[in-house]
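> what follows is a protein structure lacking sequence information:
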């Protein structure tokens, strides 16, 4: 009998998804995918408040020793060319290589306060309350800790701008955000007029027959909407937007595409998906439309969200793209 094991990466995803879900309480549901132009710049800018609703104080001078407690923050710092000023990162930071090689200050079980303090950072950045058990302790030890709210897809560019302000790199952040917005608009224009396509967006299949999926309100679900994809579990918002479903529900929904975003170790192998019991009559299986996408580019609210969007859009609307599917779509990091 196979023992059910959820990857440590999935545990991180659940934590982040839950924080996003809690932050969204009281807001109206997002409509499913439409052909209206996704304009992130039209969204109200992220207020200068931390995850606890406390006003954020922008450092008077540029931080020289930064610790990142979230992989999305690490990727933003790298995009702002701040690698040389980052002295510590969380255990899940794996991209880019220059950040992955920096001293780790956490493990799958939590953060190492002593290790963080020993690095003498003048700024500690986190996101979505991932370090909420440690934020107060670190602050009492004299460190400036800023735990940013977990952004949704549309707010990600606002967060990049905010990190630019916090690190005094606005001159880098502003053109980066402009470029990312242009790329999002270009992808939208490329797939404009296409029909919405039903897809299963799988997160983990450690327990065969009972996969975890992207549900309503999850980062992957939002990205699917921008790619004009109808997530078959958009209406299921349990488990912070990452519900565990069963094969019967997948079969009944009959997706036209199956998108696997988990590691190969946890079910992310397209060839194996074709052999799953009772899946033979699913439209995606019959038409050989099963694909694997790197989970990081579909989960992390940072500069690579455009890559995730591009992969989803091109997989489901291949006739709209003249270039081959980018290698980063299935890359492991």
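Done, it's in. On a predicted model such as this, the values are computed, not experimentally measured, just so you know.
> contacts, neighbours, all on C-alpha from now
Will do.
> which helices and strands sit right next to the one helix or strand residue 158 maps to?
Taking DSSP states H and E as the criterion, residue 158 maps to helix 156-166. Under the contact definition 3 or more Cα pairs under 8 Å, 6 or more residues apart in numbering; DSSP states H and E, helix 156-166 sits against helix 71-79, helix 170-191.
> most tightly surrounded among the ones you listed?
helix 71-79 (a mean of 24; mean count of other Cα atoms under 10 Å).
> between helix 170-191 and that one, find me the angle.
Helix 71-79 runs at 110 degrees relative to helix 170-191, counting by axes from the mean of the first three to the mean of the last three Cα atoms, to 10 degrees.
> mind checking the SS state of residue 288?
coil (DSSP: H, G, I helix; E, B strand; the rest coil).
> distance check, it against residue 257.
8 Å (Cα to Cα, to the nearest Å).
> these two: which has the busier surroundings?
residue 257 (24 against 15; other Cα atoms under 10 Å).
> tally of neighbours for the nearest residue to residue 59 once chain neighbours are set aside?
The spatially closest residue to residue 59, leaving aside those adjacent along the chain, is residue 166, at 6.3 Å (Cα to Cα, 6 or more residues apart in numbering). Neighbours of residue 166 under the rule other Cα under 10 Å: 21.
> comparison target, given below:
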């Protein structure tokens, strides 16, 4: 009986030691995460739960705003593929292209052997799911406000291991946003602003867009604030509402000859000749690559929009 007791005590001791070894190993390897060993789990802007098995070393960007964010937070040296519209920073010109923003080549993405793909709502959920179904982690972004743009930057900082850089960047962006907010409070008048994304038909940014938010922060009244998202506005409505400031976008992947086409249309359209903005020479052009991309340079667009709307508050500043 004593021998049996010794054997049982030996077995019990062995089990305890084994358990302690397993616990110690789990702590040392970080294996006690709820995601069963994955490096990270996140929920993206599309409501998808994404598991990232390890720190990404080969990243493919499917949107120009994503590309700018990745480089701005210090993950640019790990980007191995980008969409054809990505053109900033300049070094992306040498990176492999995987198709246009709305027509991504899944085959080209797979050929680059990425361990993380970052896309946007505009890529199409079908494209994002198709890549994801191949076992490649895909994070989808869809920011619609300035705060959500900041959140997107912090999310990519998290999934790439560049949290500190992302936090530093978003804090700097917040400073700029607050500076414009405070400056615009000094305005005696909030002029009516028409923001033209395209002219034929005339597309503008309504409520629920970051362009609408920028106009408001910069001290203007969006002429299309009662329209949902990106909407068509008739010429008759534009004339009836009589904008005091018109901001047109250029760039956005267009050729040089087309860059200012919306601006030129506004000035040449005879029915717009009596608009306050046209009569007073307050029709402006803003680079769409800066103003229409929900990325780090959006605060540069905000500052420029503020200068367009309230030049009287910017006197003495360097342009």
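Great, that's in hand. Please read these numbers as outputs of a predicted model, since none were measured by experiment.
> can you redo the helices and strands packed on helix 156-166 of structure 1 as TSV with distance to residue 268 of structure 1?
Below are these laid out as TSV (distance: least, Cα to Cα, whole Å):
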stretch	distance to residue 268 of structure 1
helix 71-79	21
helix 170-191	26
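> of all these, which lies closest to residue 204 of structure 1?
Closest of those to residue 204 of structure 1 is helix 71-79, at 19.4 Å (criterion: Cα to Cα).
> in structure 2, what range does the helix or strand following the closest one match?
Remark: after helix 71-79 of structure 1, the chain's next helix or strand is strand 86-88, criterion DSSP H and E. Counting by TM-score structural alignment, strand 86-88 of structure 1 pairs with residues 79-81 of structure 2.
> and for stretch 9-19 of structure 1?
Stretch 9-19 of structure 1 covers no residues of structure 2 once aligned (TM-score structural alignment).
> nearest to residue 136 of structure 1, of the helices and strands packed on helix 156-166 of structure 1?
helix 71-79 (19.3 Å).
> and that closest one, how far from structure 2 on average?
After superposition onto structure 2, helix 71-79 of structure 1 sits on average 0.7 Å from its aligned residues (mean Cα distance after the TM-score superposition for structure 1).
> which residue is the nearest non-sequential neighbour of the residue nearest in space to the middle of structure 1?
Closest residue to the average C-alpha location of structure 1: residue 299 at 1.6 Å, with Cα atoms, centre = their mean. Ranked by Cα to Cα, 6+ apart and with sequence neighbours excluded, the top spatial neighbour of residue 299 of structure 1 is residue 219, at 5.9 Å.
> ok, now which ones touch the aligned partner of the one you found in structure 2?
Counting by TM-score structural alignment, residue 219 of structure 1 lines up with residue 210 in structure 2. The contact partners of residue 210 of structure 2, by Cα atoms under 8 Å, 6 or more residues apart in numbering, come to 144, 145, 146.
> ok, the last one to residue 77 of structure 2 distance?
The one in question is residue 146 of structure 2. Distance from residue 146 of structure 2 to residue 77 of structure 2, by Cα to Cα: 26 Å.
> between the two, which one's more packed in?
Each of residue 146 of structure 2 and residue 77 has its neighbours counted (other Cα under 10 Å); residue 146 has more, 21 against 11.
> which position in structure 1 aligns with the more buried one?
Aligned partner of residue 146 of structure 2 by TM-score structural alignment: residue 153.
> give the aligned equivalent of residue 179 of structure 1 in structure 2.
Looks like residue 179 of structure 1 aligns to residue 172 there (TM-score structural alignment).
> for residue 299 of structure 2, see how far away its match is.
Residue 172 of structure 2 is 10 Å from residue 299 of structure 2, by Cα to Cα.
> residue 103 of structure 1 maps to what in structure 2?
By TM-score structural alignment, residue 103 of structure 1 lines up with residue 96.
> for residue 251 of structure 1, same thing?
So residue 251 of structure 1 corresponds to residue 239, using TM-score structural alignment.
> report the buried residues of the helix or strand containing its match.
If you go by DSSP H and E, residue 239 of structure 2 is part of helix 235-241. Within helix 235-241 of structure 2, the residues scored as buried using 16 or more other Cα atoms under 10 Å are residue 238.
> and what of stretch 117-136 of structure 2?
117, 118, 119, 120, 121, 123, 127, 128, 131, 132, 136.
> which two from the residues you listed end up farthest apart in space?
121 and 136 (17.4 Å).
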